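# Here is the input, now give the coordinates:
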Amino acid sequence: MTHTLHIVGGGMAGSEAAWQAAQAGVRVVLHEMRPKIGTFAHQTGNYAEMVCSNSFRSDDDEQNAVGLLHWEMRAADGLLIAMADAHSLPAGGALAVDRDAFSEAVTARLRAHPLISFEEDEITQLPRDGHWIFATGPLTSDALAQAIRAETGTEALAFFDAIAPIVHFDTIDQSKAWFQSRYDKGDTEAERKAYLNCAMDRDQYEAFIDAILAAPKAEFHEGETAGYFDGCLPIEVMAERGRETLRFGPMKPIGLTNPHNPDQKAHAVVQLRRDNALGTLFNIVGFQTKMKHGAQTEVFRMIPGLENAGFARLGGIHRNTFLNSPTLLDTQMRLKSQPNLRFAGQITGVEGYVESAAMGLVAGRLAAAEILGRPLCAPPRETAMGALIAHITGDADAKTFQPMNVNFGLFPPIDAKGGRRGRKDRYKAYTDRAKQNFTAWLG
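This is a model prediction of the structure:
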């Protein structure tokens, strides 16, 4: 039996899986096709490159399921959460990072590990021998996707992810924009001013919606249909669902006061969040889009304060491929038809950077334990990681399976013990139980 673990894909899941397995004493070969072979969304050859957002979302580990996932990753010596903490940016109650510094730090730590080696190559087949983890993410290459379909005997499901544009800070009109987190949330001044806001009155908002609806959109290839994940809807899809949808979504004006015009309540507000430590780049929050690039510059410059905006990156769209995991994977995240292969990350049907990294963490530990002859069960389903694994490997309905963020709806219900709990108490009970169970699993 070989004692080397091969990991395909150097994204969130693959990077974390490599770290966990190597820390357990297993030799790891990390295969990554970038930068030799690029993708639509990636810009570098670094590991754990963030392409859609720079946010790990809420860091509240008592009232939020993704915050609990952060806690579990920290408890398990997660590399990605440690590097996120080391390169965090002010973002209210969220954990946002300097994406370049983050991926560079992850890359440096992986390359410095004595048990990790690297191959810059594209894996196009599913190996029959050895221990492998496939963590190729939403941009799995066509050749590998075909090999997976050939092995599983099923068509890969797909939806479309859209990425948000990034603006150069020095091109934003500060006489119109202002810094403020919603409801001034945050413990420090920097956190209370983590977002840059651009207000619209009713007429400006209505004209903006008209422009979004009229803008030319990216075309789909023949035979492809769009099935978007609700947490990452393009703004034009939201606008098509109703003219007020954006105003009750990413453009909601509540909890914000424009100091340039404090007596007039904004009809809608566009928020931008700092995208790097230098504060030179800001991404437009929730503005994923499939509008064509020329139209994007025209439409987004209608936003007050962004009339002369310079864009470091415009939005785009790409196909996201994932497995029907409830039918294909066992509780060890192994392919049932070929158990020497594990899958991890977004290709398994979890959604989000944090969830992807967490599934890589578990897959790396499970694979290392198997190689070392110390079989390990998946985390208890009462934990955030365990709830995700239970969902993708059996709890979800295979007929309607779609990517899922971590949420308390995936957890086994809490016993009310004779009385009905309020939501705050219930969520605290979920996190207390999860921490206790996760600590025991680690031990």
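# Only C-alpha atoms from now on, for both contacts and neighbour counts.
Noted.
# Surely Phe160 forms part of a helix?
No: counting by DSSP: H, G, I helix; E, B strand; the rest coil, Phe160 is not found in a helix; it is strand.
# Quick check: it touching Ile317?
Yes: using CA atoms under 8 Å, Phe160 makes contact with Ile317 at a distance of 6.7 Å.
# isn't there a helix covering Gln402?
No: counting by three-state DSSP, Gln402 falls outside a helix, being coil.
# ok, now how distant is it from Ile347?
11 Å (CA to CA, to the nearest Å).
# These two: which is more packed in?
Higher neighbour count among Gln402 and Ile347: Ile347, with 26 against 23, using other CA atoms under 10 Å.
# which SS class is that one?
With three-state DSSP as the criterion, Ile347 reads helix.
# What ranges does the chain have for its helices?
Along the chain, counting by DSSP state H, helices occupy 12-23, 65-75, 79-86, 99-112, 142-152, 189-192, 202-214, 235-240, 293-300, 325-328, 353-371, 384-390, 423-442.
# Could you export those as TSV, including mean neighbour count and distance to Phe179?
What follows is those, written out as TSV (neighbours: other CA atoms under 10 Å; distance: least, CA to CA, whole Å):
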stretch	mean neighbour count	distance to Phe179
helix 12-23	29	31
helix 65-75	23	25
helix 79-86	20	23
helix 99-112	19	21
helix 142-152	15	43
helix 189-192	17	8
helix 202-214	16	20
helix 235-240	18	23
helix 293-300	18	19
helix 325-328	22	43
helix 353-371	26	26
helix 384-390	26	34
helix 423-442	17	29
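# and this one, so I can compare the two:
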Amino acid sequence: MKVPQINIIGAGLACTEAAYQLARRGFQVNLYESKRITKNPVQKQDNFAELVCSNSLRSDSLTNGVGLLKEEMLAFDSLIIKAAYASRVPAGGALAVDRQQFSTYITTWLTKHPNITIIDQEVTEIDPTVLTIIASGPLTTPKLQDKIQKLLGAKYFYFYDAAAPIITKESIDFQKVYYKSRYDKGTSKDYINCPMTKAELERWGQELIAAKTVALHDFEKEIYFEGCMPVEVMAKRSMQTLLFGPLKPVGLEKPNGERPYAVVQLRQDNAIDTLYNLVGFQTNLKFSEQKRIITMIPGLENANIIRYGVIHKNNFINSPVLLNQFLQLKTHQNIFFAGQIIGVEGYVESAATGIISALNIAKFSEQKELLEFPPETMMGALVNYIINASSTNFQPMKANFGIIPSFDEHFKTKADKYLAYSNRALAKLTKFFNFVENSWWNKKIINMTIWKIILFKIMILL
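Now for the predicted structure:
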């Protein structure tokens, strides 16, 4: 039987993980990467899986969403996580790495594998009849951008990431806020409203205007579209700009009939009703400043921000419209996507989707049933979020417990609850292994119990 060939476009975290997963299962992989020919504005190395921002893969604890995600990835013998532990540097409870060692580890493995052909070339054509994973990253080359646009439709491919902060519902003080849609359109619980008095708005607005912003790269210094103008820019124009914009109080009377001077609206952000985004709050403020400004809003004093607002040059697709639960393009079934381009945020999240996409394109090539990860796992929850999020207000998401189905029972502490989430996820993942027929997975990994997964991690650390 002829071994299927699979094209992978890009050699970032998602692509290198996908190439590894496919190669070790016997598939022939063509890995396309243009950085050795011409680099984008943030690339410095010739090695693959380059970490261009932080050198941290964030928390290593099972009481943190990304810590759980790492554990799940270890069950698949993740190249990215193995490379991270092999190049680890001291960083307290975080998994931080030596960038050069990390990328060298990954590049060396891929270069030496007989099933991987590395092609130093910019992709300028996408053939929808060829099995392909596209994970070209947040700064896709202009020619490839054009081809992806033509493949997907221009309105589904974004060039500027203007995202509002997202908070957990459980951190909202419902003694100070109320449910209401403007003019009572839709259902009564479409929005949560945080009312402000004139004095509260003026004090808050002064702090917003004075807050520190993030310095943009030269290639990001573009004129803001009116539709995604940072909230701090609106405030600097005038308070009236806010009152006729995202803080407009008209049609949002309180339950007692009183109209507040201003209203900050929160919109439901996920299907399981655990996350809410701040409507119209695209921002370029530093994260610490966002925390300070948001917690000044009545009802949000204890806001748990699980995704901060950003405005920067980026490429991502409208995944809720375009992809199914297997990260497969609905309109062209030979094409799969992975990485930041699908709307996940973070190094680990990008690599995790590389695993999901690789396993499913492999199954698809063999005409076998594709794999839908349990929503209780972090890998499954990420996919569940990006394909079920609002298609008109889609914003990238990182690993967090807010996107996982909640428990009905009460826990004494958040740490207890999050550990319970992790234990449930790892148990579900073990069962998921066992229910997959004709899998390529190593039986030792299939039969791992939760404690064996943890032992596997300890062995890597040693």
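# before we move on, back to that, reformat the helices of structure 1 as TSV; add distance to Leu341 of structure 1.
Output for those, formatted as TSV (distance: least, CA to CA, whole Å):
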stretch	distance to Leu341 of structure 1
helix 12-23	14
helix 65-75	23
helix 79-86	23
helix 99-112	22
helix 142-152	11
helix 189-192	43
helix 202-214	44
helix 235-240	37
helix 293-300	40
helix 325-328	11
helix 353-371	9
helix 384-390	16
helix 423-442	23
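# Of the ones you listed, give the one that comes closest to Gly38 of structure 1.
Gly38 of structure 1 lies closest to helix 142-152 among these, at 12.6 Å (CA to CA).
# Tell me roughly how far that closest one lies from structure 2 on average.
Following the fit onto structure 2, the mean deviation recorded for helix 142-152 of structure 1 is 1.7 Å by mean CA distance after the TM-score superposition for structure 1.
# Who are the packing partners of that helix?
Counting contacts by 3 or more CA pairs under 8 Å, 6 or more residues apart in numbering; DSSP states H and E, helix 142-152 of structure 1 packs against no other helix or strand.
# residue in structure 2 matching Asp129 of structure 1?
If you follow Asp129 of structure 1 across to structure 2 using TM-score structural alignment, you land on Thr129.
# number of nearby residues for its match?
10.
# Check Val3 of structure 2 too.
10.
# mind listing what it touches?
Gly26, Phe27, Gln28 (CA atoms under 8 Å, 6 or more residues apart in numbering).
# per the alignment, Asp330 of structure 1 corresponds to what in structure 2?
Checking TM-score structural alignment: Asp330 of structure 1 goes with Asn324.
# quick one: contacts for its match?
Lys330, Ile387.
# now do Gln346 of structure 1
Here Gln346 of structure 1 is in contact with Ala13, Ala135, Gly137, Pro138, Phe322, Gly352, Glu355, Ser356, Pro403 (CA under 8 Å, 6+ apart).
# how about the nearest residue to the fourth one, chain neighbours excluded?
Looking back up the chat, that one is Pro138 of structure 1. Asn320 (4.3 Å; CA to CA, 6 or more residues apart in numbering).
# Against Glu206 of structure 1, how distant is that neighbour?
Taking CA to CA, one finds Asn320 of structure 1 at 32 Å from Glu206 of structure 1.
# ditto for Pro380 of structure 1
According to CA to CA, Pro380 of structure 1 and Glu206 of structure 1 sit 49 Å apart.
# now swap in Ile389 of structure 1 and tell me
Ile389 of structure 1 is 43 Å from Glu206 of structure 1, by CA to CA.
# Then Ser15 of structure 1?
44 Å.
# same question, Met73 of structure 1
With CA to CA as the criterion, Met73 of structure 1 and Glu206 of structure 1 are 44 Å apart.
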